[in-house]
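J.: this one's sequence-less:
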């Protein structure tokens, strides 16, 4: 119940009841409400114009955001370093490794290809820092793809290296008779005088004059394809299949040191010099086949001769003298 208020009237010398006017009461109420709104507005304006006034939660979120931006910056700098290293590897891959192994370089458009089709980053959009997040994620995806391409390339290079190593081990690359065990290089590849008919005849190999029983060495890794005397003129002879189209032949042997089907390594003793078959004196007749065509063996002695020794062998092999078979 509202309190009734009175006032003292000096004329009538009595107390009279204070009557409140309706309009005044409404005005007071309106002014009170307006004051509240004005106070709230002033507080909002002050709050918005004084950013240093932050709640503890806002301060924590702000620190977290600044740390995230810092970490994204560090991540991008690390990706710059990774990109530099990857670029160096890609350059060596194309211009050294693949060049050495005679393989086509990886096209630049294949290395730098992006991601087409649908927007892969839609779920990262719509936030205050969406740009830095999308750009970093996209860059990471492209870098990952480049690493996958390079990894597959290095796997291929490894396979090529293994194959190249096998090829280099298989190609005939040394003299079948050591220099210190030679009497002389009797005849080379080309037109020579036949020792029996005394007419010019094409000589398809090289003759190494050496005492009977001198060791004969495999000139490359391979498998013994033949070890018999069933080929006209060659007498006891050995053929090694080196793979990659290469076959080496060793003729007029005194005896064998291998059997058919046996695997041999370069430098293994496979037989001994003799004078069997169509031979004038003890010597080794040596031939090389490439894709079933006989080629000049002089090009295959780089494995155990110095440049000076090779020049001497080359000079002797080019003399148009008489062959020994």
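T.: Perfect, I can see it now. Note that the structure is a prediction, hence the values are computed from the model and not measured.
J.: rest of the way, CA atoms for contacts and neighbours
T.: Fine.
J.: stretch 274-290: how far from the chain's middle?
T.: On the basis of CA atoms, centre = their mean, to the nearest Å, stretch 274-290 sits 46 Å off its chain's mean C-alpha point.
J.: list the buried residues in that stretch.
T.: Using 16 or more other CA atoms under 10 Å as the burial criterion, the residues of stretch 274-290 that qualify are 274-279, 281-289.
J.: what lies in contact with it?
T.: For stretch 274-290, contacts defined as CA atoms under 8 Å, 6 or more residues apart in numbering pick out 176, 195, 204-213, 229, 232-236, 245-255, 273, 294-297, 324-325.
J.: now the buried members of the residues you listed.
T.: 176, 195, 204-212, 229, 234-236, 246-255, 273, 296-297, 324-325.
J.: from these, which land in strands?
T.: 206-209, 246-251, 253-255, 273 (DSSP state E).
J.: out of the residues you listed, which is nearest to residue 60?
T.: residue 246 (75.3 Å; CA to CA).
J.: and the gap between the closest one and residue 222?
T.: Per CA to CA, to the nearest Å, residue 246 is found 9 Å from residue 222.
J.: tell me which residue is most central in the protein.
T.: Among the residues of the chain, the one closest to the centroid is residue 154, at 2.3 Å (CA atoms, centre = their mean).
J.: if I pick that one, what's in contact with it?
T.: Per CA under 8 Å, 6+ apart, neighbours of residue 154: residue 93.
J.: host element of it?
T.: helix 130-170 (DSSP states H and E).
J.: next one: residue 83
T.: Going by DSSP H and E, residue 83 is part of helix 56-92.
J.: could you point out the helix or strand that follows that helix?
T.: helix 98-100.
J.: any idea how many residues pack against residue 267?
T.: Neighbour count of residue 267, defined by other CA atoms under 10 Å: 17.
J.: so it lies in a helix, does it not?
T.: No. Counting by DSSP: H, G, I helix; E, B strand; the rest coil, residue 267 is located in no helix; its state is coil.
J.: report the separation between it and residue 297.
T.: As judged by CA to CA, residue 267 and residue 297 stand 16 Å apart.
J.: quick check, residue 25 in a helix?
T.: Yes. Judged by three-state DSSP, residue 25 forms part of a helix.
J.: these two touch, right, residue 318 and residue 185?
T.: No. Assessed by CA atoms under 8 Å, residue 318 is found out of contact with residue 185, at 10.5 Å.
J.: and residue 78, how many neighbours?
T.: So residue 78, with other CA under 10 Å, has 12 neighbours.
J.: ditto for residue 7
T.: There are 10 residues near residue 7, going by other CA under 10 Å.
J.: that one looks like it's in a strand, true?
T.: Yes. According to three-state DSSP, residue 7 belongs to a strand.
J.: picking up where we left off before, higher neighbour count, residue 318 and residue 185?
T.: Shown here are residue 318 and residue 185; by other CA under 10 Å, residue 185 has more neighbours (19 against 14).
J.: mind checking the SS state of the more buried one?
T.: strand.
J.: use this one as the comparison:
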């Protein structure tokens, strides 16, 4: 049975029964509906503030995962930076020192990127600073790697040139030790075998039997093989490049021709006694940019320390030359 409700009528000073008219019922229904709607909205707002939706949970997980990935990426950047620093240190203080090249200035290695803000499109997000700093670091490392790569390209070219240079320098004896009778005469003031006066000897004389092999002392090109030079008899001249020329004089015969390319250690001729000579021997000279140098300083390619010391001792004796 429905409850009967009353209201107080101040005019009659008595309670009167509430009549549930259609209008009354409509007002009550609207009141309840409004209350329910407001309550639902309030609950939704509370739930939206404190409880994530499935989509929000997924997006939040993706955001957390992104932060972890950026953290891992920056740790790898740290490792790459350490390796790059080591490469730069080696490049400036080892590789470039070896090949006599100027080190790359830090202003070039660590140069920034000019112009407008490169990272403006990354602004306005919740994690903009993290993204911008990571992008900036990536750009900087990419630039340093590029500079280092170009430096290594240059070092490779220097190494190729240095390799050719080292192969071209006269660096061995023109006559093997086992074929030598003795070191007849060294570089410097010696007694001329014909005039018996003091005369400057611009090469080294290797005493050996006629027909003893004579070897090229460095890579180069044969530019002369004739007997048209006064006093040398049959002789060979090799242009090694880089300003170096070697002369092999008083030969018995040739094993090469003019214009031929030779390598260090190639057989080029045979010891003889032609030209202005007092006995079978090889007269050997080293020229650099037109200046005649002491050949003894170029035998580092095959001699032991003991052999080199003995050779210097014999070459320094002020005896009579063979030519």
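T.: Arrived safely, thanks for sending. Since the model is a prediction, treat every value here as computed from it, not as a measurement.
J.: returning to that earlier point: counterpart of the residue nearest to the centre of structure 1 in structure 2?
T.: Mapped onto structure 2 by TM-score structural alignment, residue 154 of structure 1 lines up with residue 152.
J.: how far away is that match from residue 165 of structure 2?
T.: Looking at residue 152 of structure 2 against residue 165 of structure 2, where the rule is CA to CA, the gap reads 19 Å.
J.: contact partners for residue 93 of structure 2?
T.: Per CA under 8 Å, 6+ apart, neighbours of residue 93 of structure 2: residue 103.
J.: corresponding residue for it in structure 1?
T.: For residue 93 of structure 2, the residue aligned by TM-score structural alignment is residue 95.
J.: separation between its match and residue 145 of structure 1?
T.: 21 Å.
J.: number of residues surrounding the alignment partner in structure 2 of residue 121 of structure 1?
T.: Correspondence of residue 121 of structure 1 to structure 2, assessed by TM-score structural alignment: residue 119. Neighbours of residue 119 of structure 2 under the rule other CA under 10 Å: 13.
J.: hang on, residue 119 of structure 2 packs against residue 132?
T.: Yes. Counting by CA under 8 Å, a contact exists between residue 119 of structure 2 and residue 132, whose distance comes to 6.3 Å.
J.: shared neighbours, those two?
T.: Common neighbours of residue 119 of structure 2 and residue 132 (CA under 8 Å, 6+ apart) do not exist.
J.: tally of neighbours for residue 177 of structure 2?
T.: Based on other CA under 10 Å, the number of other residues close to residue 177 of structure 2 is 14.
J.: what do we get in structure 1 for it?
T.: In structure 1, residue 177 of structure 2 lines up with residue 179, judged by TM-score structural alignment.
J.: which position in structure 1 pairs with residue 108 of structure 2?
T.: Match for residue 108 of structure 2 (TM-score structural alignment): residue 110.
J.: quick one: the helix or strand hosting its match to structure 2 mean distance?
T.: Using DSSP H and E, residue 110 of structure 1 falls within helix 108-111. Aligned to structure 2 and superposed, helix 108-111 of structure 1 gives a mean residue distance of 1.2 Å (mean CA distance after the TM-score superposition for structure 1).
J.: buried residues in that helix?
T.: Result for helix 108-111 of structure 1 [16+ other CA under 10 Å]: buried residues residue 111.
J.: what's that helix in contact with?
T.: Here helix 108-111 of structure 1 has contacts from 146, 149, using CA under 8 Å, 6+ apart.
J.: tell me the SS of residue 283 of structure 2?
T.: Assignment for residue 283 of structure 2 (three-state DSSP): strand.
J.: how far away is it from residue 277 of structure 2?
T.: 9 Å.
J.: still on that earlier bit, quick one: the helix holding residue 110 of structure 1 to chain centroid distance?
T.: For helix 108-111 of structure 1, the distance to the chain centre is 14 Å (CA atoms, centre = their mean).
J.: ok, stretch 191-200 of structure 1 next?
T.: Its chain's C-alpha centre and that of stretch 191-200 of structure 1 lie 55 Å apart, by CA atoms, centre = their mean.
J.: for that stretch, buried residues please.
T.: Here stretch 191-200 of structure 1 shows 191-195, 200 as buried, counting by 16+ other CA under 10 Å.
J.: which bit of structure 2 covers that stretch?
T.: Stretch 191-200 of structure 1 corresponds to residues 189-198 in structure 2, going by TM-score structural alignment.
J.: is it true that residue 223 of structure 2 lies in a strand?
T.: Yes. Assignment of residue 223 of structure 2 by three-state DSSP places it within a strand.
J.: sort out for me which of the buried residues of stretch 191-200 of structure 1 are in helices.
T.: Judged by DSSP state H, helices contain none of these.
J.: max pairwise distance over the residues you listed: which two?
T.: Checking these with CA to CA, the most distant pair is 191 and 195, at 12.5 Å.
J.: residue 62 of structure 1 corresponds to which position in structure 2?
T.: Match for residue 62 of structure 1 (TM-score structural alignment): residue 60.
J.: and for that match, the neighbour number?
T.: Residue 60 of structure 2: 13 neighbours (other CA under 10 Å).
J.: and residue 112 of structure 1, what is it in contact with?
T.: 142, 146.
J.: mind checking how far it is from residue 319 of structure 1?
T.: From residue 112 of structure 1 to residue 319 of structure 1 the distance is 58 Å (CA to CA).
J.: now swap in residue 295 of structure 1 and tell me
T.: For residue 295 of structure 1 relative to residue 319 of structure 1 (CA to CA), the value is 17 Å.
J.: now do residue 291 of structure 1
T.: Counting by CA to CA, the gap from residue 291 of structure 1 to residue 319 of structure 1 is 27 Å.
J.: before we move on, what about residue 258 of structure 1?
T.: 33 Å.
J.: residue 35 of structure 1 now?
T.: Counting by CA to CA, the gap from residue 35 of structure 1 to residue 319 of structure 1 is 123 Å.
J.: more crowded one of the two?
T.: residue 319 (15 against 12).
J.: ok, that one - contacts?
T.: Counting by CA under 8 Å, 6+ apart, residue 319 of structure 1 touches 187-188.
J.: quick one: map it onto structure 2.
T.: Using TM-score structural alignment, residue 319 of structure 1 lines up with residue 317 in structure 2.
J.: its match should be in a helix, yeah?
T.: No. Under the criterion used here (three-state DSSP), residue 317 of structure 2 is coil, not part of a helix.
J.: so it versus residue 179 of structure 2, what's the distance?
T.: 21 Å.
J.: what's around the alignment partner in structure 2 of residue 83 of structure 1, how many residues?
T.: Aligned counterpart of residue 83 of structure 1 in structure 2: residue 81 (TM-score structural alignment). Neighbours of residue 81 of structure 2 under the rule other CA under 10 Å: 16.
J.: thanks a lot, catch you later.
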